[in-house]
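1. Model the structure of this input:
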Amino acid sequence: MPETRIRMAVPADEAALGELDRATWSPLHAVQPAPEPPYRPFFDERHLPEDYLVAEEVGDAPGRSAGAGAVIGYLRLVPATPLACNRHVRQIQGLAVAESARGRGVARALLRAACAEARRQGARRITLRVLGHNAPARALYASEGFAVEGVLPGEFFLDGAYVDDVLMGRSLTD
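-> So this is what the prediction gives:
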């Protein structure tokens, strides 16, 4: 089985990340409508390559030379706000894993790498928001030490139903 490696994104990842983002769109986690052409750039002035951790599959795979990596996931990690008094908090603002790589621990590896990167950046806390009906994601986050810190009931009206916005976080100093 190919190995998964986590690294920081680079500008050359734009096409692969955009394709992955569109392929993994789901009402289970998205509050925006499904993307339609013409597609917006994946990277822009608010979404920089250095904000993303990329999971890539390395090793031998059909149609790929040994050592070449295929992008199979990403996680966006940014400061929670631009405020100096909040500088110690990082926020996860997006996580996606290719359908073909699900169930192999890629999301968990991305979460662990995000916590390590946040610590490297000097953060003491990490937070995220997840839709209330996304039980698989909520269970994953809980298993990695994230706790529900707040709920905004019925915050979104998606696909004909009101959905809670669940705020989760964890300390990075334990």
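
2. alpha carbons only for contacts and neighbour counts from here, please
-> Noted.

3. tell me the helices in the protein, going along the chain?
-> For the chain, the helices defined by DSSP state H cover 14-23, 106-120, 135-143.

4. Out of those helices, which is the most enclosed?
-> helix 106-120 (a mean of 19; mean count of other C-alpha atoms under 10 Å).

5. Give me the residues contacting that helix.
-> Contacting residues not belonging to helix 106-120 are listed as 4, 6, 53-55, 73-75, 77, 90, 95-97, 124, 126, 140, 144, 172 [C-alpha atoms under 8 Å, 6 or more residues apart in numbering].

6. and this one, so I can compare the two:
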Amino acid sequence: MDALTLRPVRPAVSADDAELAELDRSTWSTLHAVLPKPAPPYEPFFDEGHPPEGILVAEAAPGTAGGAPRIAGYIRLVPPTPLASNAHVRQIRGLAVATWARGAGVGRTLLRGAFAEARSQGVNRITLRVLAHNDPARALYVSEGFAVEGVLPGEFFLNGRYVDDVLMGRSLGPA
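-> Next comes the predicted model:
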């Protein structure tokens, strides 16, 4: 793999829809997905419940080839509920890294970008859910300060077996 030049994480814009939709489809895996594999006709990435405002993207360009930057990954960071009493929390509801960009720190860059964005919104806590068998994601989350806060045993039945849903969270410190 060529070295990648990562750009700073940025908010998604409507024009990212097609590229993000393709990234989402190309990274679908039973390692993290609880919904069936997408099939045509494909839905847009952005819709009323998933606007660009809740997505941060990482762009990268090949370091040696001088190619144009393209989206290497995204993270969806949203309020977990509409309740005012829960407004100090954001939840990660999706993180994907393009196959061609894996191993270059894109996931870590997206997490850290999400931490910065959450802090700028006055948030002091981030939570997420991850499937128990997704060891790479769990290791990344732990290395970035997340701790297991609960486990829903056998919450999903995937590929003929029951899979635990792991709830993780971390503090961002005072807002």
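
7. Would you pull the TM-score for this pair?
-> Superposed pair, TM-score by TM-score structural alignment, normalised by the length of the first structure: 0.94. Supporting alignment: 171 aligned residues with a C-alpha RMSD of 1.4 Å.

8. one step back: from the contacts of helix 106-120 of the first structure, which ones fall inside strands?
-> 4, 6, 53-55, 73-75, 77, 90, 95-97, 126 (DSSP state E).

9. ok so, going back, Ala84 of the first structure: which of the helices of the first structure is closest?
-> helix 106-120 (15.8 Å; C-alpha to C-alpha).

10. The closest one to helix 135-143, inter-axis angle?
-> Here helix 106-120 of the first structure points in a direction 40 degrees away from that of helix 135-143 (axes from the mean of the first three to the mean of the last three C-alpha atoms, to 10 degrees).

11. And Ala9 of the first structure, what's its match in the second structure?
-> Here Ala9 of the first structure is matched to Ala12 in the second structure, going by TM-score structural alignment.

12. An error on my part: the question was meant for Phe43 of the first structure.
-> Counting by TM-score structural alignment, Phe43 of the first structure corresponds to Phe46 in the second structure.

13. Same check on Glu56 of the first structure?
-> Match for Glu56 of the first structure (TM-score structural alignment): Glu59.

14. any idea how far its match lies from Ala118 of the second structure?
-> 20 Å (C-alpha to C-alpha, to the nearest Å).

15. which residues does the match of Ala9 of the first structure contact?
-> Here Ala12 of the second structure is in contact with 52-57 (C-alpha under 8 Å, 6+ apart).

16. could those go into JSON lines alongside neighbour count?
-> Shown next, in JSON lines, are the contacts of Ala12 of the second structure (neighbours: other C-alpha atoms under 10 Å):
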{"residue": "Pro52", "neighbour count": "20"}
{"residue": "Glu53", "neighbour count": "14"}
{"residue": "Gly54", "neighbour count": "17"}
{"residue": "Ile55", "neighbour count": "23"}
{"residue": "Leu56", "neighbour count": "22"}
{"residue": "Val57", "neighbour count": "30"}
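
17. Contacts only, for the counterpart of Phe146 of the second structure in the first structure.
-> Phe146 of the second structure maps onto Phe146 of the first structure when the alignment is built from TM-score structural alignment. Phe146 of the first structure makes contact with 127, 168-170, according to C-alpha under 8 Å, 6+ apart.

18. Report the central residue of the first structure.
-> Centroid check for the first structure by C-alpha atoms, centre = their mean gives Leu95 as the closest residue, at 1.8 Å.

19. Alright, that wraps it up for me.
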